[in-house]
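# Sequence first, predicted model second:
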Amino acid sequence: MANDPKKPQSKKGQQSQSENARIRQRRAERRAEEAAKAAQSGTASGGAGAARTAERRREREQEKQRRRLTSTALIIGGLVLLIAFVVIVTNIPAEAPIPDSTSTRYAGLQIGSTEQGYPRLGSVTASVQVVEYSSFDCAACRNIHDQLIDRIIERVRAGSIAFIFVPRFGTGEIVNGQGAAEAALCAGEQGKFWEMHDALFNWQGIYGNQAFTNNRIVAGANALGLNMSAFDGCTRFDNTVPILETARQQALNAGFVGTPAFTINGVQPVDENGTPILTADGIIAEIDRRIAEFGTTAPTGAQPQATLEATLPAEAAVQSDATPEAASEAEMTPEATPES
């Protein structure tokens, strides 16, 4: 007989349904607990991951900081070593040979200076006054010095001429030309300009761009027997700077941009084409021509002093025919032709 769905269930059936409902409820509760635990576990894992990430970030920053400190320490250490090396090198005594000929070359000559402070050999009253604008850092100046100096000295010693050196710097390629010029002028304060002058040109030929290091200049001053306290004071306090500035301005006013440059009794010697004469033979020939023209000493009543300004080369022919008195007063105009 078929069951009637509308027929009330038995007590046993109702109990079975209640039990099933409780089972389902417990299962749902367990799933909820498991879900809650899973959520809690995920949150904990996420927090731990964030903590690990932050820790790794801190470690990276610390490593960067260590690297920066190491690099800084290496740089500072390198600079200290470099400074120590420079100090050691600059204080190592340098070779500073004094040419053998220097001790006798200038012996017995009249030595003085012009009103501007330029060194002079010979008498201020000599009938022929030769002026050279020169620079210790200039290779051409060294060459002309080597070829000319003994021939100049011969004529100075004979009383035929006076020779004036106008110190320039920066017209050549050798480093510290100003220091060399200052050293020579400071040596001149102790009567040793010409000896230092020879030594500086000699060093240029031997040592090239290392010729005028400070330690070499100091060693040279010692070798010349200078009072080093006075020499150091002269160079340290720039005693000679006004002389060098006057020389620079005077050369520019005369149109002498480069070195060497010469005047004889205020006139720049030129050839038949009006080109400045800059060979040793050419300079000596012009000097001897002036000696023959004016004699050894100044005429009575004349006081020929080299005017340290140059005459236009175009006027040279006129000046060469001038009387001794006129020649001794020759002056250069500022429009002088520059050296080629």
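Yes, it's here.
# switch to C-alpha atoms for all contacts and neighbour counts from now on
OK.
# Give the helix, strand or coil label for the closest residue to N202 other than its chain neighbours.
Nearest non-adjacent residue to N202, counting by Cα to Cα, 6 or more residues apart in numbering: P99, 7.2 Å away. What DSSP: H, G, I helix; E, B strand; the rest coil gives for P99 is coil.
# elements contacting the lengthiest helix in the chain?
Across the chain, the helix with the greatest residue count (assigned by DSSP state H) is helix 11-91. Counting by 3 or more Cα pairs under 8 Å, 6 or more residues apart in numbering; DSSP states H and E, the packing neighbours recorded for helix 11-91 are helix 214-223.
# Next up, a structure to set beside the first:
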Amino acid sequence: MGGAERNARKRKQEQQQRSAGAKAVSKARGGGVNTRMVAAVVGVVVLAAAVIGGVIWTNSSKNETEGQTIATGQPAGNVASVREGVVVVTGKPDAKATIDVYADFLCPACGQFEKTYGPQIHEQVEAGALRVRTHMLPMLVEQSDPPGYSLDSANAALCAADDGKFTQFHDALFHSQPEEGKRGYDKAQLIKLGQDLGITNAAFPACVNAGTYNQQLTAELARAQNDPGLQRDFPNGRRGFGTPTVAVAGKAITLDQDWLTKVLAAPQP
């Protein structure tokens, strides 16, 4: 074999080797791209599933009151309540002490107030030592989803008061209090609670559905917010009205641990 032939053959082998190497590199690069593409697609699918799952969980949590029957709770005792405008008065007229309680059915702090002090208040009312004037206010009317539970529940409680069931209705709504920012109870659920408590009067559902006391409740909220005697200092440095507020003789008092004992022991104006 001559030198020229050997050189030609060598060049051909080198070309074949370069071609095979290029194909291997191309295949490897193509595989890397495909791997990255698959990984990216999988990541997008997992993220989408997480987002969808989060939305479903959030909606479920937000709407957890939907379709629920509000528990009626324990019997409220034997002391009757009387509606006086948008204030409900419970207790004997000759009770030693009288307090005004301002609250909102959606207010978390009001729920805690009822849990902590409600039994003591009921006990003193039953004993004839305490008279309670309850003002249920639509303070957080925009803080439910959909808005309006704060006002609907306050109105429904006054409708229940017209049938002598205010205390039972009041206690049941606080016992099963919805979470602020989420769905409250709708009017049908509020009507069902009243009926479960023994209200048979056809005027009750009509009162709830019509929002009979809505205007008066809104006016009472404005009055309370602008009453100098009900202004309090808050931890953030703000001064104003908030719920829950307890007042004696028109003046807000400090809700320390022994506030009720102090009220009962103090000379009444």
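Received it, and whenever you're ready, just let me know what you need. Note that this is a predicted model, so its numbers are computed, not measured.
# Contacts only, for the residue nearest to N202 of the first structure.
Going by Cα atoms under 8 Å, 6 or more residues apart in numbering, P99 of the first structure touches 198-199, 202.
# ok, so of the residues you listed, who is nearest V124 of the first structure?
Using Cα to Cα, D198 is the member of the contacts of P99 of the first structure that sits closest to V124 of the first structure, with 22.2 Å.
# and the closest one, how far is that from F169 of the first structure?
16 Å (Cα to Cα, to the nearest Å).
# before we move on, which element is F163 of the first structure in?
Counting by DSSP states H and E, the element that carries F163 of the first structure is strand 161-168.
# wait, isn't T212 of the second structure in contact with N155?
Yes: T212 of the second structure is within contact range of N155, at 7.0 Å (criterion: Cα atoms under 8 Å).
# Comparing the two, which shows the higher neighbour count?
Taking neighbours as other Cα atoms under 10 Å, T212 of the second structure and N155 compare with N155 leading, 27 against 16.
# Quick one: name whatever helix or strand follows the lengthiest helix in the second structure.
In the second structure, taking DSSP H as the definition, the longest helix is helix 3-62. Using DSSP H and E, the helix or strand that follows helix 3-62 of the second structure towards the C-terminus is strand 81-84.
# Pull the distance from that following strand to the chain's centre.
27 Å (Cα atoms, centre = their mean, to the nearest Å).
# what's it packed up against?
The helices and strands touching strand 81-84 of the second structure, judged by 3+ Cα pairs under 8 Å, 6+ apart, are strand 87-90, helix 149-161.
# List the residues that contact E173 of the first structure.
Contacts for E173 of the first structure (Cα under 8 Å, 6+ apart) come out as 137-139, 209.
# Out of those, which end up buried?
Buried members of these, scored by 16 or more other Cα atoms under 10 Å, are 137-139.
# Tabulate these in a markdown table, adding columns for secondary structure and distance to A21 of the first structure.
Listed next are these as a markdown table, based on DSSP: H, G, I helix; E, B strand; the rest coil; distance: Cα to Cα, whole Å:
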| residue | secondary structure | distance to A21 of the first structure |
| --- | --- | --- |
| D137 | coil | 114 |
| C138 | coil | 116 |
| A139 | helix | 117 |
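# In the stretch 151-269 of the second structure, mark out all the helices, start to finish.
Taking DSSP state H, counting those that start in this stretch, the helices of the stretch 151-269 of the second structure run over residues 166-175, 187-196, 203-210, 214-225, 259-265.
# Compare the ones you listed and give me the one nearest I56 of the second structure.
The nearest among these, by Cα to Cα, is helix 187-196 at 23.6 Å.
# What residue in the second structure is paired with A187 of the first structure?
Mapped onto the second structure by TM-score structural alignment, A187 of the first structure lines up with A160.
# superposed on the second structure, where does the strand holding F163 of the first structure end up, distance-wise?
In the superposition against the second structure, strand 161-168 of the first structure averages 0.9 Å from its aligned positions (mean Cα distance after the TM-score superposition for the first structure).
# Kind regards, and thank you for your time.
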